[in-house]
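Participant: have a look at this fold, sequence not included:
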């Protein structure tokens, strides 16, 4: 573990686990589960936010219900690597609403893009309009997910 993780005590870790499971838990519920007063619990949760251990609380949506039922992973290889190309690529990919995540990676390609689209029939349009239009894209390889084995896993704390 790193030094910041070492600063967390058992109560902090328990609060992080509980809030990852359900971010809508009330302070009263959290207090009862960790054995602190509601005030003490509230102060700890506020500190975990302030210190950056918790960065957001949001609802997890059902992708199929909102027309984004197909998950694809796209390996992207750039035609050349230079700081300005990386900057332009990152700026462009952050503007694409279909893109859920984009990671710069080390290996046989430069980026791994995770995107949600309505269905495979719409994939060609997405690939042409969004991915191939990104700055410096030379080559792509796409993998469509046919099942979620461990989606949205909780971080071990």
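Facilitator: Cool, got the structure. Keep in mind that what you see is a predicted model, and the values were worked out from it rather than measured.
Participant: switch to C-alpha atoms for all contacts and neighbour counts from now on
Facilitator: Will do.
Participant: buried stuff in stretch 93-104?
Facilitator: Under the neighbour-count criterion of 16 or more other Cα atoms under 10 Å, stretch 93-104 has 93, 98-99, 102 buried.
Participant: for stretch 135-142, same thing?
Facilitator: 135-137, 140.
Participant: give me the residues contacting it.
Facilitator: Stretch 135-142 is contacted from outside by 72-80, 85, 88-89, 92, 131, using Cα atoms under 8 Å, 6 or more residues apart in numbering.
Participant: before we move on, what about stretch 19-33?
Facilitator: Contacts for stretch 19-33 (Cα under 8 Å, 6+ apart): 15, 18, 37-38, 40-42, 57-58, 154.
Participant: pull out the buried positions in that stretch.
Facilitator: 19-20, 27, 30-31.
Participant: which one of these is nearest to residue 127?
Facilitator: residue 20 (33.1 Å; Cα to Cα).
Participant: right, and the helix or strand after whichever strand or helix holds that closest one?
Facilitator: Using DSSP states H and E, the element containing residue 20 is helix 10-21. Once the chain leaves helix 10-21, the next helix or strand it forms, by DSSP H and E, is helix 27-34.
Participant: check contacts around the most centrally placed residue in the chain.
Facilitator: Geometric centre of the chain, nearest residue: residue 101, 5.9 Å, by Cα atoms, centre = their mean. Counting by Cα under 8 Å, 6+ apart, residue 101 touches 113-115.
Participant: check it against this one:
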């Protein structure tokens, strides 16, 4: 488990993973060697999964985001596996979530505009296997989007 020192390091690291070990160590109140060793340990144990670039897809011309709530035909034994295998191949699907309940999956789809979304929907989404029902929710605003944890 994590101790208070690990939490201090993570608290600062999650807000700016570009910080070098010396700067991060200073903010966390530890030596650079301790900071580097603990970061390595947290990466090896899977606490820190990745460092990645977060790209603003709107800056790249994607103006439309739609959540598709999908119910699958569960009479087919491989419905989930086959659907997810094919859904992963659609480049405009940026997130896939599974649920227990009436809705089986949610796809988050981005498009440049409504005409582009309609083309994606018709050619890539509706052709996915085993769809019993689909509901589209047009994204209007992102009120909160925070991947940081309250450490």
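Facilitator: Happy to help now that I have it. Nothing here was measured: the structure is a model prediction, and the numbers come from that model.
Participant: now render the contacts of residue 101 of structure 1 as TSV, adding neighbour count and secondary structure.
Facilitator: Below are the contacts of residue 101 of structure 1 laid out as TSV (neighbours: other Cα atoms under 10 Å; DSSP: H, G, I helix; E, B strand; the rest coil):
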residue	neighbour count	secondary structure
113	19	strand
114	19	strand
115	20	strand
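Participant: ok, and those in structure 2?
Facilitator: Retained in structure 2: 113-115, out of the contacts of residue 101 of structure 1 (criterion both residues aligned by TM-score structural alignment, their matches' Cα atoms under 8 Å).
Participant: so where do the strands sit in structure 2?
Facilitator: Applying DSSP state E to structure 2 gives strands spanning 64-72, 93-98, 105-111, 131-138.
Participant: need these in JSON lines (columns: distance to residue 43 of structure 2).
Facilitator: Below are the strands of structure 2 laid out as JSON lines (distance: least, Cα to Cα, whole Å):
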{"stretch": "strand 64-72", "distance to residue 43 of structure 2": "32"}
{"stretch": "strand 93-98", "distance to residue 43 of structure 2": "24"}
{"stretch": "strand 105-111", "distance to residue 43 of structure 2": "28"}
{"stretch": "strand 131-138", "distance to residue 43 of structure 2": "37"}
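Participant: how close does residue 124 of structure 2 get to residue 88 of structure 2?
Facilitator: 11 Å (Cα to Cα, to the nearest Å).
Participant: got it, and residue 68 of structure 2?
Facilitator: Using Cα to Cα, one obtains 14 Å as the distance from residue 68 of structure 2 to residue 88 of structure 2.
Participant: do residue 118 of structure 2 as well
Facilitator: According to Cα to Cα, residue 118 of structure 2 and residue 88 of structure 2 sit 19 Å apart.
Participant: check residue 34 of structure 2 too.
Facilitator: 40 Å.
Participant: residue most distant from the centroid, structure 2?
Facilitator: residue 31 (32.9 Å).
Participant: now do the contacts for that residue.
Facilitator: Counting by Cα under 8 Å, 6+ apart, the residues that residue 31 of structure 2 touches are 22, 25.
Participant: at 6 Å what do you get?
Facilitator: Contacts for residue 31 of structure 2 (Cα atoms under 6 Å, 6 or more residues apart in numbering) come out as residue 25.
Participant: map it onto structure 1.
Facilitator: Here residue 31 of structure 2 is matched to residue 37 in structure 1, going by TM-score structural alignment.
Participant: repeat that for residue 65 of structure 2.
Facilitator: Counting by TM-score structural alignment, residue 65 of structure 2 lines up with residue 71 in structure 1.
Participant: I figured that match was touching residue 116, is that so?
Facilitator: Yes: with contact defined as Cα atoms under 6 Å, residue 71 of structure 1 counts as touching residue 116 (4.6 Å).
Participant: residue 149 of structure 2: how many residues sit nearby?
Facilitator: By the criterion of other Cα atoms under 10 Å, residue 149 of structure 2 has 9 neighbours.
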